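> A structural model of the following input is requested.
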Amino acid sequence: MSESLNQTAPVPAVEAGPRRVVERGERRFVLLGTAHVSRASAEEVRAEIETGDYDQVAIELCDARHAALTRSRELADMDLFAVIKNGQAGMIAANLALGAYQQRLADQFGIEPGAEMRAAIAAAEAGQTPLTLIDRNIGLTLKRVYRGIPWWQRATVLAGLATSLVSSDKISEEDIEQLKEGDMLEATFNEFAQQSAHMHAALIDERDQYMAAKLLSAAETPGSTLVVVGAGHLKGLAGYLEAGMDDPAGRIAALDTVRPGARWVKWIPWVVVAVIIIGFALGFSRNIGLGWQMVVEWVVINGGLAALGALIALGHPLTVVTAFIAAPITSLNPTIGAGMVTAAAELWLRKPRVGDFSTLKSDVTTVRGWWRNRVSRTLLVFLFSTIGSAIGTYVAGFRIFGQLVGS
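Down below sits the predicted model:
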């Protein structure tokens, strides 16, 4: 399990992908199930499109995943600070981690990530056949997964996902068999999806509905559509197509909606800040020495843990100092996070080079690569210093409360 992924193994031979044919109104849908670890799937997709029997090709990709496959320059054009400022750092990191999982498969089996989808795109363009992206945005899917599980399970899922995606272990035979029959996202979250009905629903069933609704929206026009999807979606997608939908557009809109978090959660940081400020005031009113002791402990605990996070991310020494100074201040203003300040410092001190963007996808396939690449390391500085500051806020807050009660 711990052997290097640099040694490639022969690609397992697989039979032609399964298929289902569904007719709705004037439109005929040919659903072709593909295997994620087979060159044969890519070849079969290409050959099927080249028959000229289809006036439309639909593939299991969203705009973001399509861009990742076809527009590699987008990473180089990414405004990293804008990404962090807009609160998208976590999502970018998650997408990179999922891409790293796919790249590990490529390294182990000598295949190209998304080979069957690339083949579909290329063949459709060559034959001037209209191409339709039918999958839901990966960001929305991950958000619905995150929102749908209890809050106490989220940390476990995120930690387990991060560990499994950057692990240097080879993909097991059991995982490979699932990838032949299943879905890349489901396989990535497999351990947790088996324990959570909502997670499985968001990853598979909801996307089956979404893709069916996208296809049914154009079912009134006569013709034939080749639908290229992972084999794990074949049964569910065919079922929804056969059953039909009264309002496909409405179903799409509903599945594109992310349930908002509980309103009271948004007030927690402000309540914590109010409690801490009141604690400082009470401390100084009782004893000047006690008040200054609280302030010192606040700075040391909050700043120290944020600095530790930046240090773990191997941030620049001045970034670590910035984290120590900024965290105690930003923690008293929930609108500005310590991670945003430390990330800005890291970007100023170690501006990512063109090469960092060009090698980003390959670098994040290893633990060392996350820390070596300046782009991914900046994301780690943001995430770890944010986590450190958050922990420091609550630890220091409880410490202040305890001193008030005990004095």
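> For the rest of this, base every contact and every neighbour count on C-alpha atoms.
Fine.
> For the closest residue to residue 64 other than its chain neighbours, list the residues it contacts.
For residue 64, the nearest residue in space outside its immediate sequence neighbours is residue 137; the separation is 6.7 Å by Cα to Cα, 6 or more residues apart in numbering. Residue 137 sits next to 62, 63, 64 when contact means Cα atoms under 8 Å, 6 or more residues apart in numbering.
> So which residues of this protein form strands?
If DSSP state E is used as the criterion, the strands of the chain fall at 19-24, 27-34, 56-59, 131-133, 223-230.
> gap between the residue positioned nearest the centre of the chain and residue 160?
If you average the C-alpha coordinates of the chain and look for the closest C-alpha using Cα atoms, centre = their mean, you land on residue 94, 3.0 Å from that point. Spatial separation of residue 94 from residue 160 under the definition Cα to Cα, to the nearest Å is 12 Å.
> Then residue 374?
Going from residue 374 to residue 160 by Cα to Cα gives 24 Å.
> if you count what's nearby, which of the two comes out ahead?
Neighbour tally, residue 374 and residue 160, criterion other Cα atoms under 10 Å: the higher count belongs to residue 374, 22 against 14.
> unless I'm mixing things up, the more buried one is touching residue 350, no?
Yes. With contact taken as Cα atoms under 8 Å, residue 374 and residue 350 are classed as touching, separated by 7.2 Å.
> ok so, going back, pull up the gap between the residue nearest to the centre of the chain and residue 52, please.
Here residue 94 is placed at a distance of 38 Å from residue 52 (Cα to Cα).
> again, but for residue 159
According to Cα to Cα, residue 159 stands 47 Å off from residue 52.
> got it, and residue 304?
With the distance defined as Cα to Cα, residue 304 ends up 64 Å from residue 52.
> Looking at these two, which is more packed in?
Neighbours around residue 304 and residue 52, counted as other Cα under 10 Å, are more numerous at residue 304. The numbers are 24 against 12.
> Next, the contact list for the more buried one, please.
Applying Cα under 8 Å, 6+ apart to residue 304 gives the contacts 324, 392.
> do residue 212 as well
The contact partners of residue 212, by Cα under 8 Å, 6+ apart, come to 237, 238, 240, 241.
> and the third one, how many neighbours does it have?
Counted with other Cα under 10 Å, the burial measure for residue 240 works out to 18 neighbours.
> another one to check against the first:
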Amino acid sequence: MSQEATDTGRVRVVGTAHVSAESAEKVQSVIETEQPDVVAVELDEGRYRQLRGDEPDDLAAADLLRGNTVFQFLAYWMLSYVQTRLGDRFDVQPGADMLAAIDAADATGTDIALVDRDINETMRRFWNRMTRIEKIQLIGGLAVGAGNGLGIGLAIGVIAGLFFGPLIALFGNTIGITSALLTRVAGGALLALATGSVIWIGAATILSAEDRLLAAVGGGIAVGGIAGFGLGIAEPITTQLGPLTVRVIGSVTLGLAAGIIAGTLLGELTDIFRTQQPEENIEEFDMAEMTDTDVVSAMMAEFRQFSPGGAEALIDERDAYIANRLVELRNQGQTVVAVVGAGHREGIERYLTHPGTLPPQESLTGTQSGRIPWSKLVGGSVSAIVIGFFVLLALSSAGNQTLLRLFGAWFLINGIFAAGLAKAAGAHWSSSLVGGAIAWLTSINPFLAPGWFTGYVELQHDPVNVSDISTLNELLSDEERPIGALITELLEVPLFRLIIVVAATNIGSIVASTIFVAYLLPLFALDLGGVSGVVTLLIEGARNGWQIIWTNIT
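Down below sits the predicted model:
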């Protein structure tokens, strides 16, 4: 603890561990002894209300879905999850120190000042300051904490496999993947799908859902691999499908197989690595040491190693923000006891001693990062190219029928994948259909995503509440719960289901766009005379467009 005083007022900073029962008792004792004019706590309005047990607000659709807010919320959830797990280990409610300060202030009739920056503002700046690699590590850490490595690896493998498929279709010939091989693979895939469907339906009254799934997948792979791919007995069927269909099914199947194998290996390695890690005996820590400068400094240094930019937004900027508020109270002649996390104490005291070094409060809000938005620039360029492609074809002699077929294929493939994956993730029909209907447009617009529209409609059915985070933390803290039951219960939480639905819709649209470029555009190019024919039409369209513009301006 420390005291900083001026001729007008005085601030005493109490550094605490947010999950320490001893810290809570110490806070109450200091407030009762000091009898300050104001008790300042490291809370904003929303967290203060939640800590006091007020009914949490529903999250507004616009606030939750715009920009990167879903990912910011995931980051906030991860930080909350870590704090909850620590609280469980030490059998104390997270935030007990702040609640003790509030209760002590209420008991003595002392004013309470909420001096922390709004958590939403902090998380926006936290997310924007992190690099892409750090963001992947952060979300990946939450995913690994939510389930076993094999399940996470398989999920990643399936997603990666959907992207491998188009690459195989485009460049497979260069690595020896022939049409004959794709035909065998496609036949195996069709037999696997048919066999799995028969087992799933036939075992409905015999096996549990989990056992049915394992039997269907295992039986389908066995029959498809041996009879379809190995013996080629499905070739009479695949020859009737046409070369394009065989190419699509075969390459997607190969991509999924490669992704699932890689994901399985990754998951197994992750589980092995985790089991070999020595378990930390956290219970042996003396909780009094949680506020010691050396322990806190070590924790802060570790976080800065992971993400220097994130640490700046989460720690340094909040030090300055809180210190600005405390200096204001001190200059008003108030005697203040400020209860803050131990990690903020040193920085706040430094600013209180040298207030001239404080950055302006307005510089600690907003989300401008000063970085060039490369992703938006690239996305905008891709959008301009796609739109220009359609416009130039429309101005050429390609014909309206060709354009309608091209646009219809773009609309359908985006709609089917976006709506299909959204529905598979648990979205209502109205939500998934809205996302599917808008996917064709959002696929070429880097500033929109079909998941936002799906999520917006989904929120009309199931509002999301900040209390969902506590529910998710409770589920993830139960290490004995089977992974199947955990996933089922997680999907019953509106916040988790919304995040999955939004992500699934966006992934569906991305996969559809990739498949369109890899599979369907080459087919249309053949109808238009191959690459040279398409280039000729584009040049013709550009010439006609210029003539129209020149005619109008002259």
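> Fetch the TM-score of the aligned pair.
Between these two chains, after superposing, the TM-score reads 0.75 (TM-score structural alignment, normalised by the length of the first structure); 379 aligned residues with a Cα RMSD of 4.1 Å.
> thinking again about what came up before, residue in the second structure paired with the residue nearest to residue 64 of the first structure?
Residue 137 of the first structure maps onto residue 118 in the second structure when the alignment is built from TM-score structural alignment.
> next one: residue 102 of the first structure
Looking across to the second structure (by TM-score structural alignment), residue 102 of the first structure lines up with residue 83.
> Is that match in contact with residue 93, as I believe?
No. No contact is recorded between residue 83 of the second structure and residue 93 when judged using Cα under 8 Å, the distance being 9.5 Å.
> residues shared between the contacts of these two?
With contacts defined as Cα under 8 Å, 6+ apart, the residues shared by residue 83 of the second structure and residue 93 are residue 19.
> buried ones in stretch 351-362 of the second structure?
For stretch 351-362 of the second structure, the buried set under the neighbour-count rule, 16 or more other Cα atoms under 10 Å, comprises 351, 352, 358.
> chain center to that stretch: distance?
Relative to the centre of its chain, stretch 351-362 of the second structure is centred 35 Å away, using Cα atoms, centre = their mean, to the nearest Å.
> Contacts for that stretch next, please.
In contact with stretch 351-362 of the second structure (Cα under 8 Å, 6+ apart) are residues 4, 320, 321, 323, 324, 326, 327.
> residues in contact with residue 63 of the first structure?
Taking Cα under 8 Å, 6+ apart as the contact definition, residue 63 of the first structure lies against 133, 137.
> Show me what it aligns to in the second structure.
Pairing criterion TM-score structural alignment: the partner of residue 63 of the first structure within the second structure is identified as residue 45.
> State the distance from its match to residue 335 of the second structure.
Counting by Cα to Cα, the gap between residue 45 of the second structure and residue 335 of the second structure amounts to 22 Å.
> Would you quantify the distance from residue 467 of the second structure to residue 272 of the second structure?
For residue 467 of the second structure, the distance to residue 272 of the second structure under the criterion Cα to Cα works out to 34 Å.
> my bad, should have said residue 260 of the second structure
Counting by Cα to Cα, the gap between residue 260 of the second structure and residue 272 of the second structure amounts to 18 Å.
> what's the answer for residue 163 of the second structure, then?
Counting by Cα to Cα, the gap from residue 163 of the second structure to residue 272 of the second structure is 27 Å.
> for the longest helix anywhere in the second structure, which positions count as buried?
Using DSSP state H to define each element, the second structure has its longest helix at helix 243-276. Buried residues in helix 243-276 of the second structure, counting neighbours by 16+ other Cα under 10 Å, are found at 245-268, 270.
> which helices and strands sit right next to it?
Using 3 or more Cα pairs under 8 Å, 6 or more residues apart in numbering; DSSP states H and E, the elements in contact with helix 243-276 of the second structure are helix 149-171, helix 179-202.
> so where is the last one in the first structure?
Looking back up the chat, that one is helix 179-202 of the second structure. Residues of the first structure matching helix 179-202 of the second structure: none, counting by TM-score structural alignment.
> relative to helix 243-276, how tilted is that helix?
In this structure, helix 179-202 of the second structure runs at an angle of 70 degrees to helix 243-276, with axes from the mean of the first three to the mean of the last three Cα atoms, to 10 degrees as the basis.
> Could you list which residues are in contact with residue 298 of the first structure?
328, 393, 396, 397 are the contacts of residue 298 of the first structure under Cα under 8 Å, 6+ apart.
> And it, what's its match in the second structure?
For residue 298 of the first structure, the aligned residue in the second structure is residue 410 (criterion: TM-score structural alignment).
> now do residue 114 of the first structure
Alignment note (TM-score structural alignment): residue 114 of the first structure maps to residue 95 of the second structure.
> How about residue 200 of the first structure?
Residue 200 of the first structure maps onto residue 311 of the second structure when the alignment is built from TM-score structural alignment.
> again, but for residue 31 of the first structure
Under the alignment (TM-score structural alignment), residue 31 of the first structure pairs with residue 13 in the second structure.
> Contact partners for residue 221 of the first structure?
The contact partners of residue 221 of the first structure, by Cα under 8 Å, 6+ apart, come to 26, 27.
> And it, how far from residue 241 of the first structure?
Using Cα to Cα, we find residue 221 of the first structure at a distance of 15 Å from residue 241 of the first structure.
> And for residue 56 of the first structure?
Distance of residue 56 of the first structure to residue 241 of the first structure, computed by Cα to Cα: 16 Å.
> returning to that earlier point: redo the strands of the first structure as CSV? Include mean neighbour count and distance to residue 148 of the first structure.
Converted to CSV, those look like this (neighbours: other Cα atoms under 10 Å; distance: least, Cα to Cα, whole Å):
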stretch, mean neighbour count, distance to residue 148 of the first structure
strand 19-24, 16, 31
strand 27-34, 23, 28
strand 56-59, 23, 26
strand 131-133, 18, 25
strand 223-230, 24, 24
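> Alright, calling it a day.
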